[in-house]
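Enquirer: pasting the sequence and the predicted coordinates here, then a few questions.
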Amino acid sequence: MNAEPVAKRPGGRSARVQAAVHQALTELAGERDVNQLTIPAVAERAGVNPTTIYRRWGTLQALLAEVADLRGTDVPPPSSGDLRTDLEAYAVRTLADLTRPGGIAFFRAEVSSDIDERRNGLRECLRRATAGLDTVLEASRGRGETPPSPERLLDRIVAPLHFRVVFSVPGTDETYARGLVADLFSGSRHQAVELR
């Protein structure tokens, strides 16, 4: 006599566990330094056994990277009709994304060499950064303008913001972000910051 097939759960537990773990990690990343994040702490906050996280994600870096992927980037607002204004808004949004609770921890995990071979996090980060820029540049070209290249904007706006946030350089705020755009339009460069 054949046993009756076991009914599958209607999608539920795995998705609930994933959502609880993601939420717990996001909350803890906003409350603690990245060096204080551990899988047992995430498991406790999520109400799951640490082995569940180890089995599914393997490492904290892999879990951080997955959550970073899902966080994505906010959809840029409609064009203001002015390239400089749009680039300033882009720079401020980029800075806000990096400095929001846990932002830099997620960024570091996403580009970590430990997991990059499987996920190509560097390429994904670059794709997201240029997707936001592409929206701004397309609007500018649609107005008949000749905007700077994406590479120039990455070099003059995106890279300095990431560098300064990663290394906690003082003075990296909205004024600095807007200043990068002003420098781009004036052709000058920010003075080097003296690190003490």
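Expert: Looks like it arrived, so ask away.
Enquirer: contacts and neighbour counts: CA atoms only from here.
Expert: OK.
Enquirer: what's the neighbour count on the residue nearest to residue 31 when sequence neighbours are not counted?
Expert: Leaving aside its chain neighbours, residue 31 sits nearest to residue 101 (7.3 Å; criterion: CA to CA, 6 or more residues apart in numbering). Neighbourhood size, residue 101 [other CA atoms under 10 Å]: 18.
Enquirer: try this one side by side with the last:
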Amino acid sequence: MSRKPMVRPGGRSARVQEAVHTAVRELQAEVGRPELTVPLVAARAGVTPSTIYRRWGDLQELLSDVAVEHLRPDAPPQDHGDLSADLRSWSEQFIEEMGSPIGRAYLRDALLGDPDGDNAARCSAYAAEQIDVVLARAAERGEEVPDVESVLDRVVAPMMYRILFRPGGLTTAYARRLVQEVLDSLDASR
């Protein structure tokens, strides 16, 4: 049975979520992921194991929820003054963070505890929101911009494939090449 964690809950629910998420992150750093158990997390968070089981279902779904929350961007993309620089900067940061061993572990956790695909959709929405900010800024400056789906398909999707299945060659040069290709296709369509 799949439990769906509440998104940005308020009140006591928010305090429980924060305490449990904090406990998971601290325990992962202290004892390592293989040693995590629901009772260990519950004790650290100051809740009963049944609270965790009721809310998350099992340890894998809890780890998935923690991973998705970690993958949520905490700030809008930097504004470098033009579309090319903004997309390059965003894609380089994305490939560095998601391609790191920690980033790949969070991605695996996010997807493993997500039988319905909701977490994958949330992670995709995070990327789309960030790209939308970059494209909206460029459009406000009068630049011609591709649509969000084109950037997702031609920049994010290839990077994610490499991150998950072929992590060799994950360089900022690769990210820059993908960005240049989507921008070149924009120029070619004029």
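Expert: Thanks, I have it. Values in this document were obtained by computation on a predicted structure and should not be read as measured data.
Enquirer: overlay them and tell me the TM-score.
Expert: A TM-score of 0.70 describes the superposed chains when it is computed by TM-score structural alignment, normalised by the length of the second structure; 173 aligned residues with a CA RMSD of 3.4 Å.
Enquirer: how distant is the lengthiest helix in the second structure from the center of its chain?
Expert: Under DSSP state H, the helix in the second structure containing the largest number of residues is helix 118-140. Relative to its chain's centre, helix 118-140 of the second structure lies at 11 Å (CA atoms, centre = their mean, to the nearest Å).
Enquirer: how about that helix, which residues are buried there?
Expert: 119-120, 122-123, 126-138 (16 or more other CA atoms under 10 Å).
Enquirer: equivalent analysis for stretch 174-181 of the second structure, please.
Expert: Going by neighbour count (16+ other CA under 10 Å), the buried part of stretch 174-181 of the second structure is 174-176, 178-180.
Enquirer: could you do stretch 49-56 of the first structure as well?
Expert: Applying 16+ other CA under 10 Å to stretch 49-56 of the first structure flags 50, 53 as buried.
Enquirer: stretch 147-163 of the first structure aligns to what range in the second structure?
Expert: The alignment of stretch 147-163 of the first structure onto the second structure (TM-score structural alignment) covers residues 145-161.
Enquirer: look up how far residue 47 of the second structure lies from the residue nearest in space to the middle of the second structure.
Expert: Against the mean C-alpha coordinate of the second structure, by CA atoms, centre = their mean, the closest residue is residue 71 at 3.2 Å. Here residue 71 of the second structure is placed at a distance of 25 Å from residue 47 of the second structure (CA to CA, to the nearest Å).
Enquirer: try residue 110 of the second structure
Expert: 23 Å.
Enquirer: what is the host helix or strand of residue 52 of the first structure packed up against?
Expert: Using DSSP states H and E, residue 52 of the first structure sits within helix 50-57. Secondary structure elements in contact with helix 50-57 of the first structure, counted by 3 or more CA pairs under 8 Å, 6 or more residues apart in numbering; DSSP states H and E, are helix 39-46.
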